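Undergrad: structure of the sequence below:
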Amino acid sequence: MATIVEPETTKPAAAGPRHSVPQAVERPAAAPGGRRRIVFAVLGLALLGLIGLGAKKWWFARSHVSTDNAQVDGHIIPILPKVGGFVAEVRVQENQNVKAGDTLVVLDDRDFRARLAQTEADLAALLATVSSRTRVGQAEAAVAQAQANAIKAHADLERLEPLAQQDIVSKQQLDAVRAAAVAADAQLASAQAALVGADARVAAARAARDQAALQLSYTRLLAPTSGVVSKKTVEVGQLVQPGQPLMSVVPLDDVWVVANLKETQTADVTSGDPVDFTVDAYPGRHFAGRVESLSPATGAKFSLLPPDNATGNFTKVVQRVPVRIRLDRPNEAAHPLRPGMSVNVTITTK
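TA: Down below sits the predicted model:
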């Protein structure tokens, strides 16, 4: 089979001006010294920033003391019964606000009422033997009678003595009158002593009556101050004993901050120094206060097992000194401080 090959034809180039093709221009490489200068400038700025920050902290530390080892503290008042008995009523709930004088718990008081009635009856019986505002008692009547007999006996003696000197009456009669006067004096002294004894018995009976009434009043447990009920462990029908913890009342209107400063930080801290602190529960919220007092001893000395450095196993540890801080303002209802909250404290010492 035959193959036909056609001749190639070349087209002439179009007439016109020739344009030169642009060639890439080589730029000179940056000098190594320029890069070093940039790096050194950045490092220098960073170093200056660190030096400035360190100087600022050093200057701040000259007049301020800071610690995060601090907590809010306050009174936690235990509610303890003074008498034992069965619980009749529990009138509060956990975390309930109470006011001073509110009744928290009521104990069964029937036994105490019976005891009070018995002591009142004993007192009434004893009052019948001594004087009172409305009547004369037996003991006082006996004293009055003995006093009248003594006065009569001494009067008879005064009349008979001149007659005996004139031998108008016999000596035997004079001796009998003298003996009667002495007996009347003795009877008066005895009646007065009986009256004093009766008064003492009445006083004892009245004290027993008052004690019974006081025991009856103890069957109602009242809130000693305004606050919030916490840690309630009592229920109706429970048998409680004197001194048994039933609940606690925490007054939130009287709280303070205890900052445990290192012993090396307390050299310039004095009472009255201003304090700024924050609480972890309220980020960004600042509170103001003042140093109220410093503890007379470190916290380790009040621990259950104080360290004994004389045993030979001595390791020096920086001790902590509790510093009490009083708030400048009352506890806020919107941001209440509760005992146990963690605090960051800064004290201005100069």
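
Undergrad: when you work out contacts or count neighbours from here on, use the C-alpha atoms and nothing else.
TA: Fine.

Undergrad: doesn't residue 238 make contact with residue 84?
TA: No. Applying C-alpha atoms under 8 Å as the test, residue 84 and residue 238 come out as separate, 10.4 Å apart.

Undergrad: more crowded one of the two?
TA: A side-by-side neighbour count of residue 84 and residue 238, using other C-alpha atoms under 10 Å, places residue 84 first with 16 against 13.

Undergrad: once you drop chain neighbours, what's closest to that one?
TA: Closest residue in space to residue 84, ignoring its immediate chain neighbours: residue 241 at 4.4 Å, by C-alpha to C-alpha, 6 or more residues apart in numbering.

Undergrad: gap between the one you found and residue 101?
TA: Applying C-alpha to C-alpha, to the nearest Å, the value for residue 241 to residue 101 is 22 Å.

Undergrad: what are the boundaries of the helices in the stretch 151-300 of the chain?
TA: Secondary structure of the stretch 151-300 of the chain (DSSP state H, counting those that start in this stretch): helices at 171-217.

Undergrad: in this protein, which strand has the most residues?
TA: Criterion DSSP state E: the longest strand present in the chain is strand 64-74.

Undergrad: now do that one: which elements does it pack against?
TA: When contacts are defined as 3 or more C-alpha pairs under 8 Å, 6 or more residues apart in numbering; DSSP states H and E, strand 64-74 packs onto strand 255-262, strand 342-348.

Undergrad: make CSV out of these and add mean neighbour count and distance to residue 76.
TA: As requested, the helices and strands packed on strand 64-74 are exported to CSV (neighbours: other C-alpha atoms under 10 Å; distance: least, C-alpha to C-alpha, whole Å):
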stretch, mean neighbour count, distance to residue 76
strand 255-262, 24, 10
strand 342-348, 21, 17
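
Undergrad: okay if I get the ones you listed as a markdown table plus distance to residue 157?
TA: Below are these laid out as a markdown table (distance: least, C-alpha to C-alpha, whole Å):
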| stretch | distance to residue 157 |
| --- | --- |
| strand 255-262 | 81 |
| strand 342-348 | 93 |
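
Undergrad: now show me the structure for the sequence below, then we'll compare the two:
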Amino acid sequence: MADADRPIIAEREIAAPADVQATPQAEKPKRRWLRLAALLSVPLILVAVGAYVWLTSGRFVSTDNAYVQQDKVSVSADVGGRIVAVNVRENQHVNKGDLLFRIDPEPYRIAVEQARAALANAQVNVQTLKTEYQGKGADISGARIAIQQAQEDFDRQSELMKRGFTTRASYLNSQHALQQARVQLENAQAQAAEAKAKLQTGAAVPGENPQIAAARAQLDQALLNLKRTEVRAPSAGTVSQADRLQVGNQIVSGLPALSIVVSDRAWVEANFKETQLNKVRVGQPAEIEIDAYSGLKLKGHVWSFGAGTGSEFSVLPAQNANGNWVKVTQRVPVRIAIDEQSPRPLIAGLSANVRVDVRGQR
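TA: This next block holds a predicted model:
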């Protein structure tokens, strides 16, 4: 049995090297084609990259010196007083007209009552002037009757004086009485004119007495101040810097109390080098990448150019009138409008990258 098994083992041992040698011979053509494909693909890739660089060369200008900007409204109180209620908190979204905080209204309610009293007093004064004017009309009528009587008495005394039937004293008394009556008429007419003038209305406020108009204006001012004790949001947005609002604090009119960031109006301020602006025009399309959101790209366009470089409007502008002057490339702010709604919130101050297609047109 041992001898019978030996040929079989020998055949297996002989057959094995033949299979091993057959495998490399079958794989040689495949390796040759792979090597040829690799040799051809490298030049093709280099040609494609070179063509892309050549075609896109000078087409785009970009900068990473760009930031998201939003309108920021500084809210202040138009009247001063003590804060009695605060209805908002930091980073809260508010709509236009929402109540932000309230100032103590009691002093302003008292001012309204005083203004109403002053208006009533002015109305009483005007009514008194009307009554006086009507009384002056009666005085004028009485003065005219007195003049008529004095004139008749003077005429009679003059006739009697001519005939010698009266004394000179009686004649002079009648003459004096006539003069007094005429003076009284003139005084009554003057007083009536004065009363009428006080009842006149000016061209600025036709149809209303100036006293009543002034009192009404004071009442309107008092009512406006009372209304201003409720400070409301001038626009929709996100509340910021509201930590200073505390119940019981005194607030001064005109000083900023909080800020509202208008979140629905965002743009990007891109600071391009002055050497990059030769081909940049308003309306050219732009691509915006926000550093905070990886992979987020927004479409936009060039909206406008700044009126001056960044250094021109700095607090301490550069002074180059000296012997150590070194020319520095300036940055020009360019406003980039965002043409689409961002899926992520755009926060004022976020860093961005902007690329403008100087050959394209929006």
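
Undergrad: where does the TM-score land?
TA: Superposed pair, TM-score by TM-score structural alignment, normalised by the length of the first structure: 0.73. Supporting alignment: 302 aligned residues with a C-alpha RMSD of 3.7 Å.

Undergrad: map the residue nearest to residue 84 of the first structure onto the second structure.
TA: Applying TM-score structural alignment, one finds that residue 241 of the first structure aligns to residue 252 in the second structure.

Undergrad: what about stretch 92-106 of the first structure, distance to the chain center?
TA: 17 Å (C-alpha atoms, centre = their mean, to the nearest Å).

Undergrad: quick check: end-to-end length of that stretch?
TA: Using C-alpha to C-alpha, the end-to-end distance of stretch 92-106 of the first structure comes to 11 Å.

Undergrad: mind listing residues that contact that stretch?
TA: 87-91, 219-232 (C-alpha atoms under 8 Å, 6 or more residues apart in numbering).

Undergrad: tell me which of the helices and strands packed on strand 64-74 of the first structure sits nearest to residue 305 of the first structure.
TA: Checking these against residue 305 of the first structure by C-alpha to C-alpha gives strand 255-262 as the closest, at 18.7 Å.

Undergrad: next secondary structure after the longest strand of the first structure?
TA: Helices and strands here follow DSSP states H and E; after strand 64-74 of the first structure, the next one along the chain is strand 77-79.

Undergrad: so the helix or strand following that following strand aligns onto which residues of the second structure?
TA: Proceeding N to C from strand 77-79 of the first structure, the next assigned helix or strand is strand 85-90, under DSSP H and E. Mapping strand 85-90 of the first structure onto the second structure (TM-score structural alignment) gives residues 81-86.

Undergrad: picking up where we left off before, quick one: the residue nearest to residue 84 of the first structure from residue 178 of the first structure, how far?
TA: 66 Å.

Undergrad: with residue 43 of the first structure instead?
TA: 126 Å.

Undergrad: over to residue 262 of the first structure?
TA: 91 Å.

Undergrad: Provide the contact partners of stretch 185-194 of the first structure at residue level.
TA: Outside stretch 185-194 of the first structure, the residues within contact range by C-alpha under 8 Å, 6+ apart are 139, 140, 142, 143, 146, 147, 150.

Undergrad: what span of the second structure is it aligned with?
TA: Aligned by TM-score structural alignment, stretch 185-194 of the first structure corresponds to residues 189-198 of the second structure.

Undergrad: wait, a helix at residue 169 of the second structure?
TA: Yes. Counting by DSSP: H, G, I helix; E, B strand; the rest coil, residue 169 of the second structure is found in a helix.

Undergrad: how many neighbours does residue 294 of the second structure have?
TA: Residue crowding around residue 294 of the second structure was assessed by other C-alpha under 10 Å; the count is 8.

Undergrad: go on, the one 4 residues further on?
TA: Other residues within reach of residue 298 of the second structure by the criterion other C-alpha under 10 Å amount to 17.

Undergrad: hmm, back to that, thought the residue nearest to residue 84 of the first structure was touching residue 107?
TA: No. The pair residue 241 of the first structure / residue 107 is not scored as a contact, 11.0 Å apart, by C-alpha under 8 Å.

Undergrad: intersection of neighbour lists for those two?
TA: Common neighbours of residue 241 of the first structure and residue 107 (C-alpha under 8 Å, 6+ apart) are residue 85.

Undergrad: more neighbours: these two, which one.
TA: residue 107 (25 against 14).

Undergrad: how distant is stretch 194-213 of the first structure from the center of its chain?
TA: Chain-centre distance of stretch 194-213 of the first structure: 38 Å, with C-alpha atoms, centre = their mean.

Undergrad: equivalent analysis for stretch 229-248 of the second structure, please.
TA: 15 Å.

Undergrad: span of that stretch from start to end?
TA: 14 Å.

Undergrad: then stretch 330-349 of the second structure?
TA: Terminal residues of stretch 330-349 of the second structure lie 21 Å apart, using C-alpha to C-alpha.

Undergrad: list the buried residues for that stretch?
TA: 330, 331, 332, 333, 334, 335, 336, 337, 338, 346, 348 (16 or more other C-alpha atoms under 10 Å).

Undergrad: can you tell me which of these is closest to residue 157 of the second structure?
TA: Using C-alpha to C-alpha, those come closest to residue 157 of the second structure at residue 335, 101.8 Å.

Undergrad: which element is the aligned partner of the closest one in the first structure on?
TA: Residue 335 of the second structure maps onto residue 324 of the first structure when the alignment is built from TM-score structural alignment. Per DSSP H and E: residue 324 of the first structure is located in strand 320-327.

Undergrad: show me what contacts the most centrally placed residue in the first structure?
TA: Centroid check for the first structure by C-alpha atoms, centre = their mean gives residue 75 as the closest residue, at 2.7 Å. By C-alpha under 8 Å, 6+ apart, the contact set of residue 75 of the first structure is 250, 251, 254, 255.

Undergrad: now do residue 280 of the second structure
TA: So residue 280 of the second structure contacts 356, 358 (C-alpha under 8 Å, 6+ apart).
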